[in-house]
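**Student:** Starting from these lines, generate the structure:
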Amino acid sequence: MQATLLPPGLVGGRDAVGSTPAKHFTTRAITWAVNQLLTRDVVISALARDLQVGWRTLWKAIEGPLQERLKEISDQASVEALGLDEHVWRHCGPHKNRMITGVVDHTRPKRGKDGKTKPFARLLDVQVGRSGAVAEDWLASQGKEFASKIRIAAIDPYRGYANAISATLKEADMVVDIFHVTKLASQALDEVRRRVQQDTLGRRGHAKDPLYRARRLLLTGAN
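**Tutor:** A predicted model of the protein is given here:
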């Protein structure tokens, strides 16, 4: 079966063996060939003809990248715990959108002989922008099979992400990740400390004030 039309600029150079017009593969050429194999009804021999190389030459170039892509697809199919979080990717410059949405796999591995599991995080994708629409579009693009396997969805306390989870992952339990829970709890405790300081002394804390001296103990003490 014939492959799709070959985009220009994928290969270049000459083969040093005989007169065969084999080429030096660019990263773009390898990516194109792997995508053709994974997304279209095409065989390697058809791709080799389009690239003007032999079957073995093409297979040697794409075998490694193809196996990596297949492993990524397999790993993504087993995602049961998903995390969504924002990040500022650029703090200055002319770019209008400085925020990105990170998608992370938090699925814990199987329990070991000691009966415990280790924390796990694997970055699945990064999307430009921070909104419910960005998150919902990404989740919808993964398909119903991917969504049906998600059991836990961890987010930061942002309504846009919560709406996206509610719309696309209806069977998942939505939780707020522990970092933001701890941050919010610490912030609330610190605000109480400041309010008590103002109510009792009528001013902000000074270095020798008991509440000011205990501010770190309040946030780090286990009791």
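**Student:** Only C-alpha atoms from now on, for both contacts and neighbour counts.
**Tutor:** Fine.
**Student:** measure the residue with the largest distance to the centre of the chain to residue 80 for me?
**Tutor:** Among the C-alpha atoms of the chain, the one most distant from their mean position (CA atoms, centre = their mean) is that of residue 201, at 48.4 Å. For residue 201, the distance to residue 80 (CA to CA, to the nearest Å) stands at 52 Å.
**Student:** go on, residue 164?
**Tutor:** As defined by CA to CA, residue 164 lies at a distance of 17 Å from residue 80.
**Student:** How about residue 137?
**Tutor:** If you measure residue 137 against residue 80 using CA to CA, the figure is 19 Å.
**Student:** Which helix or which strand is home to residue 150?
**Tutor:** Element membership of residue 150, judged by DSSP states H and E, is empty: it is in no helix or strand.
**Student:** Touching, it and residue 77? I think so.
**Tutor:** No - Residue 150 is not in contact with residue 77 according to CA atoms under 8 Å; the separation is 9.8 Å.
**Student:** And the two? Which one has more around it.
**Tutor:** Between residue 150 and residue 77, counted using other CA atoms under 10 Å, the more crowded position is residue 150 (20 against 15).
**Student:** More neighbours: which of residue 137 and residue 80?
**Tutor:** Set side by side, residue 137 and residue 80 give different neighbour counts by other CA under 10 Å, the larger being at residue 80 (19 against 13).
**Student:** Once you drop chain neighbours, what's closest to the more buried one?
**Tutor:** With CA to CA, 6 or more residues apart in numbering as the measure, residue 150 is the residue that lies nearest to residue 80, at 4.2 Å, once sequence neighbours are left out.
**Student:** The structure of the following sequence is requested for comparison with the preceding one:
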Amino acid sequence: MDLPIHGKQVGLLIKRQRYHCRDCNQTFWERLDCTIDEKRNCTKRLLSYIEKQSIQRTFVSISEDIGINEKTIRNIFRDYINRLEETTQFETPNWLGIDEIHIMNKPRCVFTNTEERKLIDLLQNRNKETVVEYLSRLRNKDRIQYVTMDMCQPYKDAVKAVLPRAIIIVDKFHIVRMANQALETIRKQLREGCHKELTEMKESYFDIWDCDNRQKAFLKYNAWKAKIPTELQSAFEPLIKAMKNWEEEIFAYFDHHTTNAYTESLRSLIRAMNRLGRGYSFEVLRAKMLFTEGLPKERRPYVKV
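**Tutor:** Have a look, this model is predicted:
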């Protein structure tokens, strides 16, 4: 089999010479090493095409295009990934993002380079022990300056244990989303007359995140908290408790303005890849994501949000 042409499968009929050795009386075929991969029964250029395509496309779609069995496509993909993992080094970032995604009936931990917007790895689970082990194995882990995450205590404990000098920053969008959900829940539970008051409180809370330094943000937050009506204190208690327990990590955002936006967006890409595969193993999904979203891309300027 050879590269498809205009959407049509292409097969080559090759005539090659068979030889007979007069000394040993053995027969052998003319070698075609320069153009044919005899293990896969295809041209080397098709093999290279399959390798590149298998990272981004489903095995079934490639099989239908070129006329090679899907199992063979999977085997080519496996060999290619093994080769890539042996030759590819993922650089430890300055800005590390940690998040999780629930796929294949299990929560998985996602590590990203938030500064350069690249996937670093996707782990089998999100257990503290697994995260600690992974962080401990990172080369040059001391170069990590900032770690963005949601309010997950096991992640925080793991980072504190392995990267004590790194600054932990709670993702701005996570805490804002939490506040928004709390306010909307209150809105549904209260009488119509309170909607205007809640809207004002919501907007004034969101205004906190426009502050350009920690001190202003902290003062503005305390002013907002002091204005909460007595009858709404219990409804806002989960948000206020979270702000208190994670105060240092939440307000660290105003010192460094680093978010986990890329990590959050990556979760939708992982889910899309998983749906597309319809039956990928975790190892296959991890490899496909790692060698599409993990490999170096064209450098774009980082925009603070």
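**Student:** which residues of structure 1 does the strand or helix carrying residue 241 of structure 2 align to?
**Tutor:** Using DSSP H and E, the secondary-structure element containing residue 241 of structure 2 is helix 233-245. Under TM-score structural alignment, helix 233-245 of structure 2 corresponds to no residues of structure 1.
**Student:** right, and the helix or strand after that helix?
**Tutor:** Once the chain leaves helix 233-245 of structure 2, the following helix or strand, as judged by DSSP H and E, is helix 247-251.
**Student:** quick one: buried residues of that next one?
**Tutor:** Judged by neighbour count using 16 or more other CA atoms under 10 Å, the buried positions of helix 247-251 of structure 2 are 249, 250, 251.
**Student:** How about stretch 233-245 of structure 2?
**Tutor:** Using 16+ other CA under 10 Å as the test for burial, stretch 233-245 of structure 2 gives 236, 239, 240, 243.
**Student:** got it, and stretch 63-76 of structure 2?
**Tutor:** 63, 66, 68, 70, 73, 74, 76.
**Student:** can you put those in TSV and add secondary structure and distance to residue 224 of structure 2?
**Tutor:** Written out in TSV, the entries for the buried residues of stretch 63-76 of structure 2 read as follows (DSSP: H, G, I helix; E, B strand; the rest coil; distance: CA to CA, whole Å):
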residue	secondary structure	distance to residue 224 of structure 2
63	helix	60
66	helix	63
68	coil	64
70	helix	60
73	helix	59
74	helix	57
76	helix	59
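**Student:** how much space between the corresponding residue of structure 2 for residue 29 of structure 1 and residue 3 of structure 2?
**Tutor:** Alignment note (TM-score structural alignment): residue 29 of structure 1 maps to residue 79 of structure 2. The spacing between residue 79 of structure 2 and residue 3 of structure 2, counted by CA to CA, is 20 Å.
**Student:** out of the two, which sits in the busier spot?
**Tutor:** Using other CA under 10 Å, the more surrounded residue of residue 79 of structure 2 and residue 3 is residue 3, with 22 against 11.
**Student:** Excluding chain neighbours, what is closest to that one?
**Tutor:** Using CA to CA, 6+ apart, the closest residue to residue 3 of structure 2 is residue 46 (5.1 Å).
**Student:** Would you state the helices of structure 1 in chain order?
**Tutor:** Listed in chain order, the helices of structure 1 (DSSP state H) span 27-39, 44-51, 55-77, 132-141, 144-148, 159-168, 178-201, 210-213, 215-220.
**Student:** Columns distance to residue 99 of structure 1 on top of those, output as a markdown table?
**Tutor:** Listed next are these as a markdown table, based on distance: least, CA to CA, whole Å:
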| stretch | distance to residue 99 of structure 1 |
| --- | --- |
| helix 27-39 | 28 |
| helix 44-51 | 39 |
| helix 55-77 | 24 |
| helix 132-141 | 11 |
| helix 144-148 | 25 |
| helix 159-168 | 14 |
| helix 178-201 | 18 |
| helix 210-213 | 35 |
| helix 215-220 | 29 |
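**Student:** just so I know, which of those helices lies nearest residue 89 of structure 1?
**Tutor:** helix 132-141 (15.7 Å; CA to CA).
**Student:** once aligned to structure 2, how far is that closest one on average?
**Tutor:** Once superposed with structure 2, the aligned residues differ from helix 132-141 of structure 1 by a mean of 1.5 Å; criterion: mean CA distance after the TM-score superposition for structure 1.
**Student:** For that helix, grab the matching residue range in structure 2.
**Tutor:** Aligned by TM-score structural alignment, helix 132-141 of structure 1 corresponds to residues 128-137 of structure 2.
**Student:** Pull out the buried residues from the matching stretch.
**Tutor:** Applying a neighbour-count criterion of 16+ other CA under 10 Å, one finds 128, 131, 132, 135, 136 buried in stretch 128-137 of structure 2.
**Student:** Kindly present the residues you listed as JSON lines, with separate columns for distance to residue 31 of structure 2.
**Tutor:** As requested, the buried residues of stretch 128-137 of structure 2 are exported to JSON lines (distance: CA to CA, whole Å):
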{"residue": "128", "distance to residue 31 of structure 2": "54"}
{"residue": "131", "distance to residue 31 of structure 2": "50"}
{"residue": "132", "distance to residue 31 of structure 2": "52"}
{"residue": "135", "distance to residue 31 of structure 2": "48"}
{"residue": "136", "distance to residue 31 of structure 2": "49"}
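**Student:** which one among those residues gets closest to residue 196 of structure 2?
**Tutor:** Taking CA to CA as the measure, residue 128 is the one of the buried residues of stretch 128-137 of structure 2 closest to residue 196 of structure 2, at 43.1 Å.
**Student:** pretty sure the closest one contacts residue 158?
**Tutor:** Yes - taking CA under 8 Å as the contact criterion, residue 128 of structure 2 and residue 158 are neighbours in contact, 6.0 Å apart.
**Student:** what residues does stretch 124-137 of structure 2 touch?
**Tutor:** Outside stretch 124-137 of structure 2, the residues within contact range by CA atoms under 8 Å, 6 or more residues apart in numbering are 100, 106-109, 141, 154-155, 157-159, 161-162, 282.
**Student:** List only buried entries from the residues you listed.
**Tutor:** Buried members of these, scored by 16+ other CA under 10 Å, are 100, 108, 109, 141, 155, 158, 159, 162, 282.
**Student:** check contacts around the third one.
**Tutor:** The reference is to residue 109 of structure 2. Residue 109 of structure 2 sits next to 98, 99, 100, 101, 122, 123, 124, 125, 126, 131 when contact means CA under 8 Å, 6+ apart.
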